[in-house]
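K.L.:
Below is the sequence, then the predicted model.
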Amino acid sequence: MNLLVMGAAGGTGAHLVAQALAAGHHVTALARHPERITTRHERLRVLRADALDRATIDAALPGHTAVLSALGATTRARTEVYSQGTANLRRSMTAAGVRRLVCLSSGALDPGTGTPPAQRLVTRLIIQPLHRHAYADMRRMEDDLATADHLDWTVVRAPMLTDGPHTGTYRYTHDEDHPLDKPTKISRADLADFVLDHLDDQAVFRSRVAISY
């Protein structure tokens, strides 16, 4: 495939790029600071782009099979990087005729009934208030995507992310009536593994996926 990775200089973005190249895909890596992407490969193109500047996305997007968004807020201040950044991706994708979009979100938005009570309490009283601006913007992004019937979108809600190894072993569900039992953490490498392994999986199209070890 010809894959476009937005936020490619971040932790998960770097894994998406590396694993996509290892799988034989062609990759366009977009980042506000492309100099931070040190990988070099004949199937890799690195470009400077800003998710909040649609013109930079418009210039890069035509000809791609799918868009993988690893956008993330770098501070706890108010942000629109998830909602507006993804809205810009959506508009550019529509103009370019690209349908497949995968975005990353957080399992802390709505801890399911499979989450232990103590963990739900910590999430509600500490984690959510601490990251309230990012989570509010993630929710806006998710709500906007829910109306995007013209896209084959997937939102992956991850728990705590780690720099652990790439194992290829994890649990996931896209059935909101049957949430994951005791979601804890997942490595960025395995989060990238899931995204790339399910690009063609129509079962997760237009759905929110919860993932964890």
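P.N.:
Noted; the coordinates are in hand.
K.L.:
Every contact and neighbour count from this point should use C-alpha atoms.
P.N.:
Will do.
K.L.:
Using just helix, strand and coil, how would you label residue 30?
P.N.:
Put simply, residue 30 is strand when judged by DSSP: H, G, I helix; E, B strand; the rest coil.
K.L.:
Take this one as well and set it beside the first:
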Amino acid sequence: MRITVFGATGGVGGEVVRQALEAGHEVTAVVRDPAALKAGGERLEVARADLAGAEALLARSGTEWTAVRPPRLTDGPLTGTYRRVTGGNPRAGRSLSRADTAHAMLGAVEDPGTVRQGVGVAY
């Protein structure tokens, strides 16, 4: 699968890029500063862009997209155990690790029920 990651040099974006490449996906990393990108490899393409209004732009486009919306991010480990609500937010969800947020993002892109949807994730 080809995945585009906006904010690929941030904590979550970098984790999504890393996990996606490890899973064998082709990744386009959209960044403000390509020098800040830590990942590399033959399945990685880097695009430079300003990320303001990205979700609104995607919503107006004809492309398939999914926006994952985590609460307060932590530096905790990947657990694979969190709640996910398509079209809303998990009730009383207050935090999620960056690693689990990346995991949730990759899971959402493989779920046809999340196409053109916002997905709330939290513990």
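P.N.:
Yep, it's here. In this text the structure is predicted, and so the values were computed from the model without any measurement.
K.L.:
Just to be sure, residue 168 of the first structure is in a helix?
P.N.:
No: under three-state DSSP, residue 168 of the first structure falls outside any helix and is assigned coil.
K.L.:
can you pull out the helices in the second structure?
P.N.:
Per DSSP state H, the second structure carries helices over the ranges 11-22, 54-60, 98-109.
K.L.:
mind putting those helices in CSV, mean neighbour count and distance to residue 119 of the second structure included?
P.N.:
Putting the helices of the second structure into CSV (neighbours: other C-alpha atoms under 10 Å; distance: least, C-alpha to C-alpha, whole Å) gives the following:
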stretch, mean neighbour count, distance to residue 119 of the second structure
helix 11-22, 21, 15
helix 54-60, 12, 12
helix 98-109, 22, 8
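K.L.:
Nearest to residue 77 of the second structure, out of those helices?
P.N.:
Proximity to residue 77 of the second structure (C-alpha to C-alpha) singles out helix 98-109 among the helices of the second structure, at 6.1 Å.
K.L.:
Identify each buried residue in stretch 89-100 of the second structure, please.
P.N.:
89-90, 93, 95-100 (16 or more other C-alpha atoms under 10 Å).
K.L.:
my bad, stretch 21-41 of the second structure
P.N.:
Here stretch 21-41 of the second structure shows 21, 25-32, 37 as buried, counting by 16+ other C-alpha under 10 Å.
K.L.:
Quick one: residues contacting the aligned residue in the second structure for residue 205 of the first structure.
P.N.:
Alignment note (TM-score structural alignment): residue 205 of the first structure maps to residue 115 of the second structure. Going by C-alpha atoms under 8 Å, 6 or more residues apart in numbering, residue 115 of the second structure touches 64-66, 109.
K.L.:
my read: residue 85 of the first structure touches residue 51, true?
P.N.:
Yes: counting by C-alpha atoms under 8 Å, residue 85 of the first structure touches residue 51, with 4.6 Å between them.
K.L.:
rewinding a little: for residue 83 of the second structure, state which of the buried residues of stretch 89-100 of the second structure is nearest.
P.N.:
Distances from residue 83 of the second structure to those, taken by C-alpha to C-alpha, are shortest for residue 90, at 6.3 Å.
K.L.:
which residue in the first structure lines up with the closest one?
P.N.:
Using TM-score structural alignment, residue 90 of the second structure lines up with residue 180 in the first structure.
K.L.:
Residue 174 is in contact with that match, correct?
P.N.:
No: in this structure residue 180 of the first structure lies outside contact range of residue 174 using C-alpha under 8 Å: 9.4 Å.
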